[in-house]
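Undergrad: I'll drop the sequence and a predicted model, then ask my questions.
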Amino acid sequence: MALFTFKLPDIGEGISEAEIVGWHVKVGDRVEEDQPIADMMTDKATVEMESPVSGTVMRLAGEPGQQVAIGSMLVEIEMEAVGEEAAPPDNSSMGEVEESTSVPPELVGQQATEGQRPGRADSEAASPAAQHGASTSLGSNGEKVDRATPILASPAVRARARELGIDLAQVKPSGDHIRHADLDAFLLYGTGQGYSPAGRSVRRPDEEVKVIGLRRRIAENMAASKRAIPHFSYVEEIDVTALEETRAQLNAHRGDKPKLTLLPLLIVAICRALPDFPMLNARYDDEAGVVTRHGAVHMGIATQTDGGLMVPVIRDAQDRNIWQLSAEITRLADAARSGKAKTAELSGSTLTLTSLGPLGGIATTPVINRPEVAIIGPNRIIERPVFRGKEVVAAKLMNLSISCDHRVVDGWDAASFVQAVKKLLETPVLLFAD
């Protein structure tokens, strides 16, 4: 037998360590070559590590949430011998093979014991509702009720109990059989399985959730952003009635093009307004004391995923039309949510757009995606009556929020920029004019 040490390879650009997000194996498991063994996180991308050899897992580097340095041990695997000698893997796996007839106890990690879940037959057998003979249960006043005979109740009472989710084995009858009054008493005072008396919500047990992986990166980045950046926010109301009519007309004649949402139109307006406000499309290196004003707009799109918030990036958004923007938004969002987004697609944004869609609320004060200096957030569209001259008409209104780094962006600049975007959105023909 030979003990193979699989060292963590360089899986990112210039990183020195990666975080263990989760293990696919445990000590004592048999693994095959190319079988997934661990999920490791660099900056914002999660990389699935595969075993370079076949054998038995003897040691793991640590628990989820711990950092592993590049080039240090990730997994130790006891390889099976081929003939007289073990076949070492390719050198590119950054592993080392050493002969070993046995593994010292200190090298073998502790294996987590998985709790056994009761089978369906066991759970049904343990359920009072499944027992029609003798049983013991709690009555409506909390005392034990011994059932030496089958439960007696009329079909109407049984039907009502089913509708309410009440287990009749838990109801104490006031006579020789269970009546509607007994159900009423149980609803008021009882503690039935799966049913809470009126006016009470179901209490959930306390739960400890370890902050690791993407959620920890989000927490660190948001905390650093709020610590380092003096935020200020500005909100303006925009009449998007004409814009929504234009969007509806474009969708009605889109053919095989992707369906338009508001975001592509908003991105076009932002890109058209930015040349007059270069201080907003910028990144601030506060350690070097340098602000880089970017000529191209690399638009970050804040995207909610099962693991947390990710920001895929539309490169050169200023060069794309509304249909190309719509297709790219969909592609990047799908890649982020499925975990297939590449590292390059999750970095390098110069300005971020964050939208909660139909949950957009009245106004938001988004947190800047450091080291950028601004973030823009459209809010929910609401139809309200407004004055047009002396007439009252229905209009579709939307608040547009922007948060800025006050070290770099002045309030006048932010307000002027939003007013320029407002003009474009309220006169949508300008979005398509040369």
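TA: Thanks, I have the structure now.
Undergrad: alpha carbons only for contacts and neighbour counts from here, please
TA: Noted.
Undergrad: now for Gly95, how many residues are close by?
TA: As a burial measure, Gly95 scores 23 neighbours (other CA atoms under 10 Å).
Undergrad: then Leu214?
TA: Using other CA under 10 Å: Leu214 sits among 21 other residues.
Undergrad: contacts for the helix or strand containing it?
TA: For Leu214, the element it lies in under DSSP states H and E is helix 213-228. With contact meaning CA atoms under 8 Å, 6 or more residues apart in numbering, helix 213-228 is reached by 19-21, 41, 43-44, 65, 307-309, 367-370.
Undergrad: so where do the strands sit in the stretch 201-350 of the chain?
TA: 231-239, 282-285, 290-293, 299-301, 303-305, 308-310, 313-314 (DSSP state E, counting those that start in this stretch).
Undergrad: alongside the first one, take a look at this:
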Amino acid sequence: MGEYVIKLPDVGEGVAEAELVEWNVKIGDLVREDTVLAAVMTDKATVEIPSPVDGEILWLGGEIGEVIAIGSPLVRLKIEGEGHAPEPAKPAKSETAAPQPEKKFEPAKAEVEKPKAKPAAVAEPPRVMAPPLSGVAPRGEGEKPLASPAIRLRAREAGVDLRQVSGTGPAGRITHEDLEAFFARGSQRPGAAALAPDNSIKEIKVVGLRRKIAEKMAIAKSHIPHITYVEEIDVTALEELRATLNAKKRAEQAKLTILPFLMRAMVKAIADQPNLNALYDDEANIINQYGGVHIGIAAQTPNGLVVPVVKHAEARTLWDSAAEVNLLADAAKTGSATREQLTGSTITITSLGSMGGVVTTPVINYPEVAIIGVNKIMVRPVWDGTNFIPRKMMNLSSSFDHRVIDGWDAAVFIQRIKTLLETPALIFVEG
């Protein structure tokens, strides 16, 4: 018998470490080649680490939430046959080396260590590996099912105990198809029990993307004295224009939401007040004011909040802005957004869509100095001087860094956006 060491492979260009967010195996488990052992996270992307060989888990190299360096031992396996000395880790690429195009992550071949010599003994009969389980029966108490982070999230949101779901993948791994089949059959839960107090406490470790969000929000609120300004916008004319443009759009054009109009209005308002399009380096006490308007679009995804960025909004048309927003939203929801798409914003829009509420108090995307919050559109009666008439109204709830932006400047900025949205023809007037 030999020992096989799986080291954390290179999971991305320039990435030196990754956070361990999930173990799919435990010590003593028998695994087959391609069984997913763990999931790690870096730069808001989750990567699964499969086993390159059959074997038995001897050792796991970290706890959930621990940050592990690339090339560090991750798993030790007992395998049939003799082990071999591990290959030396590849040196880190020089910063001056020519950049290489990004490619889809493929785990490097794991490396093996030679076991220590031990006295001769009666040969141990070879261990017979368990065949891949197909249609595995629901698991017992304490037994952890094999499933990817995405499947675990779906199950958690649906209130499904994955131990009750049969897995048809390798080693009984639960697939999306297995979960769909379970939903189709119905969970067959017992009837509701009589009302009784629930004194349970569930301890949930903050790891992965949720930890990154928590850290960034804590920094933003502890460093930035927020001022929030709320203004009511009459978007009746804008909604009529949007409906007309969507009805006449070409097949290849993206459907217009309110966001592209807001983005164009922000670009024009920033031209008058460029100090709103800036990052504040509070350690160096320097404000970096940008010429290019790079608008972050805060997006809720199955894995948490991310902020894909529409670069150079000042150089995009209404339709181009809409297409880019759709592209980034799809990439964020599927977890395929690149580091380039998720970084570099200079001002941010946050919107909860139809759940946008009447008023919000958005947290600034540190180290930016402003964030524009979109609340839901509602039909409300508005007095026109003679009668109450129905109008489509929407609030903008926007926050500003009061160290950099005075209340007056914040109000001027939002009032400029209000004028452009209430008279949308002005959005298309140059100068």
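TA: Noted; the coordinates are in hand. From a predicted model like this one, the values you see are computed outputs, not experimental measurements.
Undergrad: quick one, which of the contacts of helix 213-228 of the first structure are buried?
TA: Glu19, Ile20, Val21, Met41, Asp43, Lys44, Gly65, Leu309, Val367, Ile368, Asn369, Arg370 (16 or more other CA atoms under 10 Å).
Undergrad: for those residues, give me CSV that also has secondary structure and distance to His406 of the first structure.
TA: Listed next are those as CSV, based on DSSP: H, G, I helix; E, B strand; the rest coil; distance: CA to CA, whole Å:
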residue, secondary structure, distance to His406 of the first structure
Glu19, strand, 33
Ile20, strand, 36
Val21, strand, 36
Met41, strand, 32
Asp43, coil, 26
Lys44, coil, 27
Gly65, coil, 34
Leu309, strand, 24
Val367, coil, 13
Ile368, coil, 11
Asn369, coil, 14
Arg370, coil, 13
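Undergrad: what stretch of the first structure does stretch 290-310 of the second structure fall on?
TA: Across the first structure, the stretch matching stretch 290-310 of the second structure (TM-score structural alignment) is residues 294-314.
Undergrad: counterpart of Ser222 of the second structure over in the first structure?
TA: Structural alignment (TM-score structural alignment) places Ser222 of the second structure against Arg227 in the first structure.
Undergrad: how many neighbours does that match have?
TA: 10.
Undergrad: pull out the buried residues from stretch 48-68 of the first structure.
TA: Applying 16+ other CA under 10 Å to stretch 48-68 of the first structure flags 48-62, 64-65, 67-68 as buried.
Undergrad: that stretch: how far from the chain's middle?
TA: 25 Å (CA atoms, centre = their mean, to the nearest Å).
Undergrad: repeat that for stretch 34-54 of the second structure.
TA: On CA atoms, centre = their mean, the centre of stretch 34-54 of the second structure falls 17 Å from the chain's centre.
Undergrad: list the contacts of that stretch.
TA: For stretch 34-54 of the second structure, the surrounding residues in contact (CA under 8 Å, 6+ apart) are 6, 11, 15, 17-25, 30-33, 79, 107, 109-110, 129, 148-149, 170-171, 208-209, 306, 335-337, 339.
Undergrad: trace Ile218 of the first structure over to the second structure, please.
TA: Counting by TM-score structural alignment, the partner of Ile218 of the first structure is Ile213.
Undergrad: same check, this time on Lys396 of the first structure
TA: Residue pairing (TM-score structural alignment): Lys396 of the first structure is matched to Lys392 of the second structure.
Undergrad: equivalent analysis for Thr241 of the first structure, please.
TA: Under the alignment (TM-score structural alignment), Thr241 of the first structure pairs with Thr236 in the second structure.
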